[in-house]
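Asker: Sequence and predicted structure are below.
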Amino acid sequence: MESRAPVAYEREMFRLAHISDVHLGPLPDVSYRDLASKRVLGYVNWQRNRRRHMHDAVIDTIVADIKANAPDHLAVTGDLVNLALDGEIEMAKHWLETLGSPHDVSVVPGNHDAYVPGAFDKVCRSWAAWMSGDGVNTPVDRNAFPYLRVRGNVALIGVSTARATAPFMANGFFMEGQAERLGKILGDTAGQGLFRAIMIHHPPVRGAVPQHKRLFGIARFHKIIRRHGAELVLHGHSHLPSLFFIGGRGVRIPAVGVAAAGQAPGGKHPAAQYNLFDIDGEKGNWRIRLTRRGLTGPSIPPSDLQTLELGVEAAMAAS
């Protein structure tokens, strides 16, 4: 898909960076007790596949390039860890601290962050500073989602689909309670004239991933979006730089995926990328420029891979 004629963007624009599926390594020491669960399958997968293709040096390169492009905010849409071991969760917290102030970085959990029962609660405690809404001082738990942060004229809304699942499954769940809370947030922020960006790990799109990885509650999510609207949905999980339009009834909202942030070149998935959104305009006339930046080969620094205009006109033209 080629970009349309250039659109003039004001300097006051909001620049939002987006990464996902970091899968930080290496794994800490693993005991037999740690592997007495679904983790044994994930451990085998790490040893056979991810250890060879998910590299911390790649993540460092991507993060350095993000910082060089000076975003106003960074959204991380899940899967920071692999097996949700205690050591991994703590390591991910230290990594988040290197990205910047929690004020400038927002996180939502992915399925690997809730890999086994109890892991989600540990993640919520450890990463609370990056998963708390503005002015919220209560502990982060499942009922804390979606959370709301307002930065400039942008509302950043963090949804959680993370839940421990059975072996060989990587599904997400968007249930009624969270749907009701999301609807209220979308309605309130629409009334304030804000640009609404929803962060979610699993793609809320049918067919985006295989059945054993899909989101349960897609219809529920779409119902809320149709009723209250939104301007942008950011997701991960697929490890693919995808673009879908959702919403229906004449309103098409871009749902944007991204390649895994730690994916080295030469694997079966695209090499590491990140999304950079330049957001400008006002309610009813938002302009969004998406620039995908990433790696094209070993020892080659990140570069622009694609630029797309995703504003109202582009969305309507795609319908």
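Answerer: Looks like it came in fine. Numbering: from 1, shown residues only.
Asker: From now on I want contacts and neighbour counts done on CA atoms only, so please keep to that.
Answerer: Will do.
Asker: Show the contacting residues for Met316.
Answerer: Gly250, Val251, Arg252 (C-alpha atoms under 8 Å, 6 or more residues apart in numbering).
Asker: Ignore what I typed, I meant His103.
Answerer: Trp130.
Asker: And the helix or strand encompassing Thr291, what does it pack against?
Answerer: Using DSSP states H and E, Thr291 sits in strand 285-294. Packing partners of strand 285-294 (3 or more C-alpha pairs under 8 Å, 6 or more residues apart in numbering; DSSP states H and E): strand 273-282, strand 303-309, helix 312-317.
Asker: Most tightly packed of the ones you listed?
Answerer: For the helices and strands packed on strand 285-294, average neighbour numbers computed from mean count of other C-alpha atoms under 10 Å are highest in strand 273-282, which has a mean of 23.
Asker: Can you redo the helices and strands packed on strand 285-294 as TSV, where the extra columns are distance to Arg227?
Answerer: Conversion of these to TSV gives the following (distance: least, C-alpha to C-alpha, whole Å):
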stretch	distance to Arg227
strand 273-282	20
strand 303-309	25
helix 312-317	18
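Asker: try it against this one:
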Amino acid sequence: MFRLAHISDVHLGPLPALTFLELFSKRITGFVNWHRNRRRHLFTNTLDIVLDDIERQNPDHLAITGDLVNLASSLEIAAVKRWLPEAGTPENVSVVPGNHDAYVRGAYEKSTRAWYPYMRGDAGPDEWQEDRHVFPYLRVRGQVAIIGCSTAVATPPFSASGYFGSQQAREAVNMLRAAGEAGLFRVVLIHHPPIRGATSFHKRMIGIRRFAATISTGGAELVLHGHTHLNTVNWLPGQTKPVPVVGIASASQGPGGHKPPAGYNLFSISGAPGNWTIERERYALTDDGLALTLAETTRL
């Protein structure tokens, strides 16, 4: 059996002091939003409690599906680089970026470079290379193939959309097919929910139909995403049966907000090709914000 933990939307805080030039961009809207809304409900100690509980569970691997920062400043990106070893080693943690990690022009390249060891595919170069696209990547861990995809792109103010393009789709199909032929359980990581209507128009994923075709053509057993800060289970058509598409609340969301409190999913994967079993345990922050408790158990 392989046990896979999943968190998303880390939004590592607190927000650092930014220069005037850094704020003279889309960041000013995010800066205002942070101080009006997010600051009251996103707490670093909540993230620590989540990670401590995951460590107690001792899963085989941890997936993090984006939005590790808030405004993608250089200080934030460096802080996440220092924080990631607390989550685990690059061998045991897989990351894909979110829209906040590509908040303004140039941020995507900076965050990808800084966090590359956690986004490096098994066949990728040891060091990050300029002008080389990282996604999709393929990592094989035990009986599980992890395919990391990116929807992270810089967007105008008041937009948080993502994009899944044709080149990434073609390469992802090839990876999924190869993993399926090797008899592996295939997990796809992506930030934006690939489900029509899952978010408002300005936060949607552009390329939803293309992603759905990627899954039905290449084959997959599980899709994990973030972005919505909600605990959700949806389905996409697969090659032989529907594929579960699972979202999770923000890993830093404290109690008392309008979104569900922080938590994580723990998937227990067993079986063999054509007869895989997925048991999902969802853990959520307690009302006092001091611990996590088992909130839901489902078989997918």
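Answerer: Here it is on my side, so go on. Computed from a prediction, not measured in an experiment: that's the story for all the values here.
Asker: re earlier: what's the mean deviation for the strand holding Thr291 of structure 1 versus structure 2?
Answerer: For strand 285-294 of structure 1, the mean deviation from structure 2 after alignment is 0.4 Å (mean C-alpha distance after the TM-score superposition for structure 1).
Asker: Check what contacts that strand and list those residues.
Answerer: 62, 195, 271-281, 301-312.
Asker: if you set the cut-off to 7 Å instead, what comes out?
Answerer: Here strand 285-294 of structure 1 makes contact (C-alpha atoms under 7 Å, 6 or more residues apart in numbering) with 272-281, 302-312.
Asker: quick revisit: derive a ChimeraX selection command for the buried subset of the contacts of Met316 of structure 1.
Answerer: Applying 16 or more other C-alpha atoms under 10 Å to the contacts of Met316 of structure 1 leaves a buried subset, and the ChimeraX line that selects it is:
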select :251,252
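Asker: which of the contacts of Met316 of structure 1 lies closest to Ala261 of structure 1?
Answerer: Arg252 (27.0 Å; C-alpha to C-alpha).
Asker: separation between that closest one and Ile246 of structure 1?
Answerer: When distance is defined by C-alpha to C-alpha, to the nearest Å, Arg252 of structure 1 is 5 Å away from Ile246 of structure 1.
Asker: One more: Ala68 of structure 1?
Answerer: Ala68 of structure 1 is 32 Å from Ile246 of structure 1, where distance means C-alpha to C-alpha.
Asker: Mind checking which of the two has more residues around it?
Answerer: Ile246 (21 against 9; other C-alpha atoms under 10 Å).
Asker: Geometrically speaking, which residue is the centre of structure 1?
Answerer: Of all residues in structure 1, the one closest to the mean position by C-alpha atoms, centre = their mean is Thr77, 2.0 Å from it.
Asker: Give me the aligned partner of that one over in structure 2.
Answerer: Under the alignment (TM-score structural alignment), Thr77 of structure 1 maps onto Thr65 of structure 2.
Asker: In this structure its match contacts His229, no?
Answerer: No - look at Thr65 of structure 2 against His229 with C-alpha atoms under 7 Å: they stay out of range, at 11.3 Å.
Asker: Now Leu41 of structure 1: closest residue in space that isn't a chain neighbour?
Answerer: Counting by C-alpha to C-alpha, 6 or more residues apart in numbering, Leu41 of structure 1 lies nearest to Pro167, which is 7.5 Å off, once chain neighbours are set aside.
Asker: I should have written Leu290 of structure 2 there, sorry.
Answerer: Ile49 (7.3 Å).
Asker: What helix or strand is that neighbour located in?
Answerer: Here Ile49 of structure 2 is assigned to helix 44-57, by DSSP H and E.
Asker: what's the mean deviation for the helix or strand just after that helix versus structure 1?
Answerer: Remark: after helix 44-57 of structure 2, the chain's next helix or strand is strand 61-65, criterion DSSP H and E. Compared with structure 1 after fitting, strand 61-65 of structure 2 has a mean deviation of 0.2 Å; criterion: mean C-alpha distance after the TM-score superposition for structure 1.
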